[in-house]
Structure formats: C-alpha cells, structure tokens
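Asks: Have a look at this prediction, sequence included:
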Amino acid sequence: MAGVLTMKHRARHLTKTNNVANDGALSLLEPRRLWWSAETVAVVTGGNRGIGFEISKQLAAQGVTVVLTSRDHSVGLEAAKVFQEGGFNVFCHQLDVLDTASITEFCDWLKQNYGGLDILINNAAVNFNQGFDNTVEYASQVITTNYYGTKNMIQAMIPLMKPSAAGARMVNVSSRLGRINGKRSKIEDVCLREKFSNLDTITEELIDQTVSSFLQQVQDGTWESGGWPKTFTDYSVSKLAVNTYTRLMAKMLSDRPEGQKIYINCYCPGWVKTAMTGYAGNISVEAGADTAVWLALLPDLAVTGKFFAERREISF
C-alpha cells in the first residue's frame, strides 16, 4: 500500500501524536467551545492512504469518530487497524464512489450503524499526470472519478447528514488548477468563463455539458485547440467541475432551516508528497490535510460555497 509512512511506522506515529491535544485544527479553534464529540461521525472517501489517511488521522486525533472508505476493502481494513492500534476511533467500509450499488450499500450501513454522518470529506480522486506530463489518455477516468464521484457522494449523503445546531459539513478536496482564471489553468473561452464566474448562470447542466464537451474533444483528438487548461488538462477540468459544483450546491442548500444547515466548501491541499504526485510534491501530508480538518471543525461556521488554501479563502 502506497503512502508516506509504512503501516508499522504509521502506528508508531499515530501513537505518539494521539496525546497532543492542541495540534492541527484545534489550535485555531480554542478557546471557543468545541461543537463535536466522539458521537460526531466523519466519512472520508479514499481514506486508506495519502491525504485521506492524514485527514482521517487529524480528525480522529480531535476525538471524532471516523469512517474511512476504500475501494479495496482489505487495504481499508489495514489502514483502520493502524488507527485502532494507535487508540483512534476509526473504522473502514468498502466504497466505490462510481458504483451505485456500492454507494447504496454504504448508505444503508452508515444509517444502521451510526444514524448518519456529520462531516463528509470528498477526497477520493485520481491523476495520471506527473512532472511535466500532460496526457489525456485517462481523461474519462479522471473526470468520472473526480467530478462525478464527488457529485455522487454529495447527493447520497445529503439525506444522511445529521441535524445539528453547528451545521453539517462537506469539504471537497480540490485544486487551484480548477480555478476559472488561474494563470496555469485558465479556460480560454471568455463566454464560458463568464458563465462559470456568475453564480446566477451556473447550473448542473452547464457543468455536465462542459465536461462532456471536453471528453468528446478528447475522443475526437481536437482537445488541444479547444481552449482548455494547458497544465494537467484533464485533472484541471475535473477540479473546475468540482469547484463549480461546490458553489452550486452551497446555493441550493442555503435555504435549509436552522438546525438542518449543511455547509459545503472546497480547498486546495497544495502539491503534496503522495503517490498521486509521485512523491514529487513540496508539501507534507500533514500540511496538506490541515485545511480540510480546519474547515470541517470550525465552530459556528457561517461560510459556505467558498474555496480555501492554507486556511485562507482564495478566489475561484
């Protein structure tokens, strides 16, 4: 199993950090009263390695009950066992975010065993470009996993989000490469940029049509002249879709009554040293996971539909 630490080393690391009460997200939350407890349930997709594993660790270190998911159940169980040996309340369940039956089975299990969830971290994603590569050979898999997988989980989890005075939280792990006007990933189509920039013109159909158009051009071999981002093109398009869908869902969920609020945001962890980057990143997994945990645990969270990096809001 790939990761920054071997499972044995992770167990030692987790045991050492389990008693550090004020690390990570908690440091900026005190002295305000914490809204979560061991009864608070967080689901982390793709939590068996990399950033997902670290997010699970940091949430569990704050006393949250974590359910990490993994496509490979045996790998997920191994990861959960490492946490449990370190004294953390972490469990695993198999989940394929692209398989309707798998999602349905997971929802049933989650409801039966926990009554739902309080926090959703959409971390499961793929990327096949490394270094200076910019192949779109796996574009369909990238778009389907990163965008449609995230969308599938959001829609499936909304009915299971527990009522809470603090509000339920959804955090989508995304990327600056998905920014509308990013220096390295700007969409050249001015009209399309304007539509994506204006929340009033954003629709699910617009997002779906955009990624479908991109995939059609990939199939036709015309994508290079289509005005798409020049860096990690397929990954950038997938994260543009995630960022935009986050804004759309925040708008759609905004009229929920008090006690049933769901706050949804996305964030960029940076170029993290994980298997996804070929361990070529310049940011540790600890730092990469920090903003996700910070967003998930903020007390009295009144912000939604925003994009963050290093605990700061950045523009879409």
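Replies: Everything's here; your move.
Asks: Every contact and neighbour count from this point should use C-alpha atoms.
Replies: Fine.
Asks: Please, where are all the helices along the protein?
Replies: 7-17, 50-61, 73-85, 100-114, 139-143, 149-157, 190-197, 204-220, 233-253, 285-297 (DSSP state H).
Asks: Residue 175: neighbour count?
Replies: Residue 175 has 23 neighbouring residues, counting by other CA atoms under 10 Å.
Asks: residue contacts, the nearest residue to it once chain neighbours are set aside?
Replies: Of all residues not flanking residue 175 in the chain, residue 268 sits nearest, at 4.3 Å (CA to CA, 6 or more residues apart in numbering). Shown in contact with residue 268 (CA atoms under 8 Å, 6 or more residues apart in numbering): 173, 174, 175, 176, 307, 308, 309.
Asks: try this one side by side with the last:
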Amino acid sequence: MAEECLKTNYYGTKKVTEALLPLLQLSISARIVNVSSIFGQLYYIKNEKVRAELESIDSLTEDKIDDILQLFLRDFKEDRLKANGWPMTMSAYKVSKAVINAYTRLTAKKFPSIPVNCVHPGYCATDITLNIGHLTPQEGAQAPVMVALLPDGGPSGLYFDRMDVSPF
C-alpha cells in the first residue's frame, strides 16, 4: 500500500511533469501547480537528517529524493517508522506529499522561466475522504486555480496553504 501511494502521488506527478515540460517550455505563459497537502509539511517528519535534506534546496537532487523514499519504504516494511522519525499515521501519504513539495522547489530551481508551485487545496468532501471534508470540490479548486493564474513573473518554488504562502 505504501509503495502504491508513493508511485501515484510522487512518481506519477514527476512523470507527468517530465512529459509535459518540453511543451511547457514552448509556452510564453506556462505554469506548473502541484496539488499537495498540509500533511506534506516537514513538521510531520521527525527524522532530522531527512528533514534537512528535503529543506536544503541547494543540495537537493531527484536522486536524493529517491534515496529518501527507498529509506522510508525499507523502514515501513521493517516496522521501524517510529524508531526512525517517520510519521506514524498516514505515513506514506505524508511522505509522498513532503517529497512533492521538495520536487516542486527543485523543479522551480531547474526551470526558472516557469513558475512552479504547490498548493494544499483544503480538506474537501470527496469520495476519497468519505465526504467528510469541510470544503466542496468547487471550493477546493479555488486555491489551485488561483496559483495557476498568478501573474507572469509571479512567485515560484512556493507552498500555498489554500490562498496563502506557507512554510514547507
């Protein structure tokens, strides 16, 4: 289950981004908006080494992200999440969103002409949340649309908690 979550949330996002980047680079007004989650904030990862690696945009690479994910999966399979500072609840989801946030910053750095940001849309009432979120899907769509429509030359490499810039 953890591996599927990482494949969908992180590797799926990465593959779609890589596939679209050649086309986006041809556009005069390209944008990349990755849908993240408040649960992707580094606050939820207590492993100081992993946090430091994900925070350090100057030394972060895609290979380092892959290494972090392999470390997480090993600890998950060996039932060592708590001992090694990983989230105990929704662990794969939280880690997948944390690395999406890191990948967003890395992509923004690699492609400075394209604004690349990530956004937490809010807790939406959808099938996946068993309809217990406090926002409608339409309300949840407002934040990603707002980030996508930021003016040319706008911010890049940021995390938005709904409509506001927030720390990673």
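Replies: Everything's here; your move. Quantities reported herein were computed from a predicted structural model and do not represent experimental measurements.
Asks: one step back: quick one: which of the helices of structure 1 is nearest residue 168 of structure 1?
Replies: helix 285-297 (8.7 Å; CA to CA).
Asks: Over which residues of structure 2 does that closest one lie when aligned?
Replies: Counting by TM-score structural alignment, helix 285-297 of structure 1 lines up with residues 137-149 of structure 2.
Asks: okay, and stretch 67-78 of structure 2 goes to which residues in structure 1?
Replies: Against structure 1, stretch 67-78 of structure 2 falls on residues 209-220 (TM-score structural alignment).
Asks: what's the mean deviation for that stretch versus structure 2?
Replies: Its aligned residues in structure 2 lie a mean 1.3 Å from stretch 209-220 of structure 1 after superposition (mean CA distance after the TM-score superposition for structure 1).
Asks: and what of stretch 235-253 of structure 1?
Replies: Counting by mean CA distance after the TM-score superposition for structure 1, stretch 235-253 of structure 1 comes out at 0.4 Å.
Asks: Just name the most buried of the helices of structure 1.
Replies: helix 50-61 (a mean of 26; mean count of other CA atoms under 10 Å).
Asks: Tell me how far that one lies from the chain's centre.
Replies: Remark: helix 50-61 of structure 1 is offset 12 Å from the chain centroid, using CA atoms, centre = their mean, to the nearest Å.
Asks: Onto which residues of structure 2 does it map?
Replies: Under the criterion TM-score structural alignment, helix 50-61 of structure 1 matches nothing in structure 2.
Asks: Contact partners for residue 309 of structure 1?
Replies: 267, 268, 269, 270, 291.
Asks: burial of residue 303 of structure 1, as a residue count?
Replies: By the measure other CA under 10 Å, the count of residues near residue 303 of structure 1 is 12.
Asks: What of residue 198 of structure 1?
Replies: Counted with other CA under 10 Å, residue 198 of structure 1 comes out at 9.
Asks: And it? What does it align with in structure 2?
Replies: With the correspondence set by TM-score structural alignment, residue 198 of structure 1 lines up against residue 56 in structure 2.
Asks: Would you quantify the distance from its match to residue 102 of structure 2?
Replies: Separation of residue 56 of structure 2 from residue 102 of structure 2 (CA to CA, to the nearest Å): 9 Å.
Asks: Can you list which of the contacts of residue 309 of structure 1 are found in strands?
Replies: Among the contacts of residue 309 of structure 1, the residues falling in strands (DSSP state E) are residue 267.
Asks: Report the two of the contacts of residue 309 of structure 1 separated the most.
Replies: 270 and 291 (10.4 Å).
Asks: For the residue positioned nearest the centre of structure 2, which residues are in contact?
Replies: The residue lying closest to the centre of structure 2 (CA atoms, centre = their mean) is residue 100, at 2.5 Å. By CA under 8 Å, 6+ apart, the contact list for residue 100 of structure 2 reads 9, 10, 13, 34, 36, 40, 118.
Asks: Among the residues you listed, which one lies nearest to residue 87 of structure 2?
Replies: Nearest member of the contacts of residue 100 of structure 2 to residue 87 of structure 2, counting by CA to CA, is residue 40, at 10.4 Å.
Asks: OK, contacts around the residue nearest to residue 44 of structure 2 when sequence neighbours are not counted?
Replies: In this structure, residue 44 of structure 2 finds its nearest non-sequential neighbour in residue 87, 5.9 Å apart by CA to CA, 6+ apart. Counting by CA under 8 Å, 6+ apart, residue 87 of structure 2 touches 44, 45, 46, 81, 94, 95.
Asks: Turn the residues you listed into TSV, columns for distance to residue 69 of structure 2.
Replies: Formatted as TSV, the contacts of residue 87 of structure 2 follow (distance: CA to CA, whole Å):
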residue	distance to residue 69 of structure 2
44	15
45	13
46	15
81	12
94	12
95	8
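Asks: and the gap between the nearest residue in space to residue 92 of structure 1 that is not next to it in sequence and residue 102 of structure 1?
Replies: Counting by CA to CA, 6+ apart, residue 92 of structure 1 lies nearest to residue 68, which is 4.9 Å off, once chain neighbours are set aside. From residue 68 of structure 1 across to residue 102 of structure 1, the span is 14 Å (CA to CA).
Asks: Do I have it right that residue 5 of structure 2 meets residue 92?
Replies: Yes - between residue 5 of structure 2 and residue 92 there is a contact at 6.2 Å, judged by CA atoms under 8 Å.
Asks: Show me whatever sits in contact with both of the two.
Replies: What both residue 5 of structure 2 and residue 92 touch, as defined by CA under 8 Å, 6+ apart, is an empty set.
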